[in-house]
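Engineer: Give me a 3D structure for the following:
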Amino acid sequence: MQEKLVILGGGESGVGAALLGKKEGFRVFLSDRGKLKEEYRTKLMDNGIEFEEEKHTDSKIFNADLVIKSPGIPKKSELIQKLKEKQIPVVSEIEFASRYTLAKIIAVTGSNGKTTTTSLIHHILTEAGLNVGMGGNIGKSFAELVVNDEYDFYVLEISSFQLDDVVSFKPYIAILLNITPDHLDQYDYKLELYAQSKFKITENQSHEDYFVYNFDDDNITELLKEINTEAQKVPYSMNKELNDGTFQEGENVVVNFPDRLELNASEFALRGRHNVSNTMAAATAANILKIRKETIKRSLFDFKAVEHRLESVLKIGGIEFINDSKATNVNATYYALESMNAPTVWIVGGTDKGNDYAELIPLVKKKVKAIVCLGLDNSKILAAFDGLVDNMIETKSMQDAVRSAYMYGGKGDAVLLSPACASFDLFKNYEDRGDQFKKEVKNL
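Structural biologist: Have a look, this model is predicted:
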């Protein structure tokens, strides 16, 4: 008898899991409490997969042999708790997909820099002529890539929510970039619980695998004392020389594992100190994979920045407009402000996730000449930065925000959209917010 696979959530990961489940001989049922996008509905119908939308029918869910849950469904939700009580296994789409491929997996997690680092590694491996797919939290779902399983390598961006529900997921190279407060509302407001979920990326690794981690991140190094991993540990640091790792030495970055590779940091395509750190992680992974040194150097030089992440849009009237819409938390915005070399008009705001803006104050004093708030409720931002800049204004639309920022800017200045908040008060998602920013800049 066919095993029944129930998928909760009909977004990118859910539909990918449904397609893979069907291919692997499961009886698949997909359930989404919301309305499905047209493209996903069509995919399910074309593949003869049973589904429901705008409801969850208990009788069709609780007879499952295995449940795959969307990363967006909180693990504390009543439905998930009931499944656990009934001892029905619940896993993530990342876990499920990993069971059906023998390809080598390079998995990237962290609070910030995941998309950039994943894209950079994919770029290096592609330039090296390797047969490589990219997915997870970026682009296509891992499960959909595995349906045809035509790749020898997968580079995956993975969130803490995806890692919460892994059981045997085992990357060949696991990369942990940083751990800073984010999504704490889902982890009882305890940083250590959030950090532990990030560390699940390495828990199934063996001594033949590699765990690449940021030695400069205190949360990581402290937890490494408690959490046992069998993997070969390869640290990278901007502050300390490392014998078996990667470190910065003046203008150079030295990759010291498994053999020596010297890189000129001033030639890196990505801007900002935090991106030197991300580039170190990517170069370390590439060196472990024994990619030719010249290919690594060339790839780091000609990489194009990820859309919505410190993306230079246009220069108008001598003012550079920069789209960093993907900065949905304070730490990401910290990195963005830190990388600014021109007087900056900062567009900030959106749905607050329990943000503490205090760490941004020194950078605002040093780099920011005006603040444009963009959100339905800007009270926390107004209170945090009151008196620190000459001009601060509230706006409720992207058009007003961009026009106000242009008014405050002058030749040689920069306008930076780096919201430090989620986008859901005024926009569909951070991509929509970034696209609207670019459109309004072009309309100036």
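Engineer: CA atoms for contacts and neighbours, from now on please.
Structural biologist: Fine.
Engineer: what's the residue closest to the geometric middle of this structure?
Structural biologist: For the chain, the residue nearest the mean C-alpha position is residue 114 (4.1 Å; CA atoms, centre = their mean).
Engineer: Tell me who's in contact with it.
Structural biologist: Applying CA atoms under 8 Å, 6 or more residues apart in numbering, we find residue 114 in contact with 108, 157-158, 177.
Engineer: To compare against the first, here's the next sequence to fold:
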Amino acid sequence: MKVIVLGAGESGVGTAVLAKAKGYEVFVSDFGMISDKYKAILNEFDIRWEEGKHTESEILSGNIVVKSPGIPDKVAIIQKILANDIDVISEIEFAYTFNTEPSVAITGSNGKTTTTMLTYHLLSKGGLNVGIGGNIGESYAKQVAVNPEKCYVLELSSFQLDGIRKYRPHIAVITNISPDHLDRYDYKYENYINAKFRITMNQTKDDYLIYDYDDVEIQRWLTNNKTAAKKVPFSISKKLEYGAYLEGQNIVVAMDKETVVLPISELGIEGKHNVKNAMAATAVAQLKRIRKQSIRESLSDFQGAEHRLEKVMKVENVQYINDSKATNVNATFFALESMKTPTVWIVGGVDKGNDYDELMPLVREKVKSIVCLGVDNSKIKAAYESVVDTLIEVQSMADAVKMAQRLAESGDTVLLSPACASFDLFKNYEDRGHQFKAEVNNL
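Structural biologist: Below you'll find the predicted structure:
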């Protein structure tokens, strides 16, 4: 059996290592250049590879193709592979068959990284043998090659879910759904929603689907479609007989005759959206039989994900917050909603078809000044120029931070929450966040 791996990043190289360990013939092909770090790993395991091209004859000689989630199905080589009746799957599908312990899978348009990290934190502090992977950290496949018996908590994007066939998580979580990546789904929102719900397609009555009861799109899908899994809702607006809900200033998680009560004030992370993330993670922890006291302690000492409402530092009594991972309007909505002081907002980048009207009430209420950081800021200017006192355009992170410092007064917050992709001025959202933190540290 020959496995072809397309894309030699973290996911692809991890898949190649696992496939080699399981006795497959392996060939890795990347249309771009492969980093020295990954070349070294491929060479160490004696795995053949190519870069800067896709050799068609080699690729079409494979039995299975595992592709990087970043490669769209529309590209010519994928179309050729499919025309030759060769199955194209994701790393998740390939690695799953070698993972002896059922996994926990988490998806959603926003909150999935925080929920994945928090769930892993709760389970590992609770004494379980767990790993973390998927769209976060080390490759799931590479970890399975070394530790196949761990329960992995996996953050899964819609792209990764597109490539599953039989993958079945014991516990699945959908944090929320809002429009994102529509360019990969023929600009049809329903295609994107259906991709997210692939997380539950192979679940049985012995499995669990944890989901946001308040999310209109999730409710609509569950009304019109079936899942065999036992449904575990969470809500901040309705008291539920089964699931997680708010009662006063407490999170209540009531499941299978077990109830956990957690004061919101004890959460280590702030904001309404993080109350929901905590509900989802706590529901997983309860299903995995983690002790109540351990859950409570773990929720209070969890620090949150980098680039997600990350408190960088205070300078002259102005709090600087890095929310670079907010690459869509919905994520920025959560960020602005959690602001408690007048805010200087750094926004902009590559617009993904954003509707900025959704943020208008929050901008009017919370934002005093806007710093536009992007090559094309015309939509942001059109939306907010008449709403805030000051709106300034800049072309570098150094200028953005300096300008924000000038506009902020003692007691204010400077928030980087771009609502856009980063590729016009930065390598990715991490690069954007790291540059922001470096410039704040230079103040």
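Engineer: For the two chains, what TM-score is obtained?
Structural biologist: The pair, once superposed, lands on a TM-score of 0.99 when counted by TM-score structural alignment, normalised by the length of the second structure; 442 aligned residues with a CA RMSD of 0.8 Å.
Engineer: Buried ones among the contacts of residue 114 of the first structure?
Structural biologist: Neighbour counting by 16 or more other CA atoms under 10 Å classes 108, 157-158, 177 among the contacts of residue 114 of the first structure as buried.
Engineer: would JSON lines of these with distance to residue 233 of the first structure be doable?
Structural biologist: Rendered in JSON lines, the data for those read as follows (distance: CA to CA, whole Å):
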{"residue": "108", "distance to residue 233 of the first structure": "15"}
{"residue": "157", "distance to residue 233 of the first structure": "20"}
{"residue": "158", "distance to residue 233 of the first structure": "19"}
{"residue": "177", "distance to residue 233 of the first structure": "13"}
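Engineer: Can you get me the start-to-end distance on stretch 236-256 of the second structure?
Structural biologist: The first and last residues of stretch 236-256 of the second structure sit 20 Å apart, counting by CA to CA, to the nearest Å.
Engineer: I'd say residue 184 of the second structure and residue 71 touch.
Structural biologist: No: using CA atoms under 8 Å, residue 184 of the second structure makes no contact with residue 71, being 9.9 Å away.
Engineer: Comparing the two, which residue is more hemmed in?
Structural biologist: Neighbours per residue (other CA atoms under 10 Å) separate residue 184 of the second structure from residue 71, with residue 184 holding more: 16 against 13.
Engineer: which position in the first structure aligns with residue 239 of the second structure?
Structural biologist: Superposed on the first structure with TM-score structural alignment, residue 239 of the second structure falls opposite residue 241.
Engineer: neighbours around the equivalent of residue 154 of the second structure over in the first structure, how many?
Structural biologist: Residue pairing (TM-score structural alignment): residue 154 of the second structure is matched to residue 156 of the first structure. For residue 156 of the first structure, the neighbour count with other CA under 10 Å is 31.
Engineer: Just name whatever secondary elements the helix or strand hosting residue 156 of the first structure is in contact with.
Structural biologist: For residue 156 of the first structure, the element it lies in under DSSP states H and E is strand 153-157. Other helices and strands packing on strand 153-157 of the first structure, by 3 or more CA pairs under 8 Å, 6 or more residues apart in numbering; DSSP states H and E, are strand 104-109, helix 114-127, strand 132-136.
Engineer: so how much does the shortest one differ from the second structure once superposed?
Structural biologist: Superposed on the second structure, strand 132-136 of the first structure shows a mean distance of 0.6 Å to its aligned residues (mean CA distance after the TM-score superposition for the first structure).
Engineer: ok so the match of residue 239 of the second structure is a strand residue?
Structural biologist: No: using DSSP: H, G, I helix; E, B strand; the rest coil, the assignment for residue 241 of the first structure is coil, not a strand.
Engineer: from memory it sits against residue 250, does it?
Structural biologist: No: contact status for residue 241 of the first structure versus residue 250: not in contact, 11.1 Å apart, counting by CA under 8 Å.
Engineer: Which one of those two is surrounded by more residues?
Structural biologist: Neighbour totals were compared for residue 241 of the first structure and residue 250, and residue 241 leads with 15 against 9 (other CA under 10 Å).
Engineer: Skip the chain neighbours and tell me the closest residue to that one.
Structural biologist: Ranked by CA to CA, 6 or more residues apart in numbering and with sequence neighbours excluded, the top spatial neighbour of residue 241 of the first structure is residue 247, at 5.6 Å.
Engineer: Make sure that neighbour is actually in contact with residue 261.
Structural biologist: No: judged on CA under 8 Å, residue 247 of the first structure makes no contact with residue 261 at a distance of 10.8 Å.
Engineer: okay, and the common contacts of those two?
Structural biologist: With CA under 8 Å, 6+ apart as the test, residue 247 of the first structure and residue 261 both reach 254-255.
Engineer: out of these two, which sits in the busier spot?
Structural biologist: residue 247 (24 against 19).
Engineer: Check the gap between that one and residue 235 of the first structure for me.
Structural biologist: Taking CA to CA, one finds residue 247 of the first structure at 9 Å from residue 235 of the first structure.
Engineer: same deal with residue 317 of the first structure?
Structural biologist: 44 Å.
Engineer: more neighbours, these two?
Structural biologist: More neighbours surround residue 235 than the other of residue 317 of the first structure and residue 235, with 25 against 12 (other CA under 10 Å).
Engineer: Just give me the mean distance for the host helix or strand of the more buried one relative to the second structure.
Structural biologist: Using DSSP H and E, residue 235 of the first structure falls within strand 232-237. In the superposition with the second structure, the average deviation recorded for strand 232-237 of the first structure is 0.7 Å (mean CA distance after the TM-score superposition for the first structure).
Engineer: in that strand, what's buried?
Structural biologist: 233-237.
Engineer: again, but for stretch 378-391 of the first structure
Structural biologist: Buried residues in stretch 378-391 of the first structure, counting neighbours by 16+ other CA under 10 Å, are found at 378, 381-382, 385, 388.
Engineer: Next: stretch 393-402 of the first structure.
Structural biologist: 394-399, 401-402.
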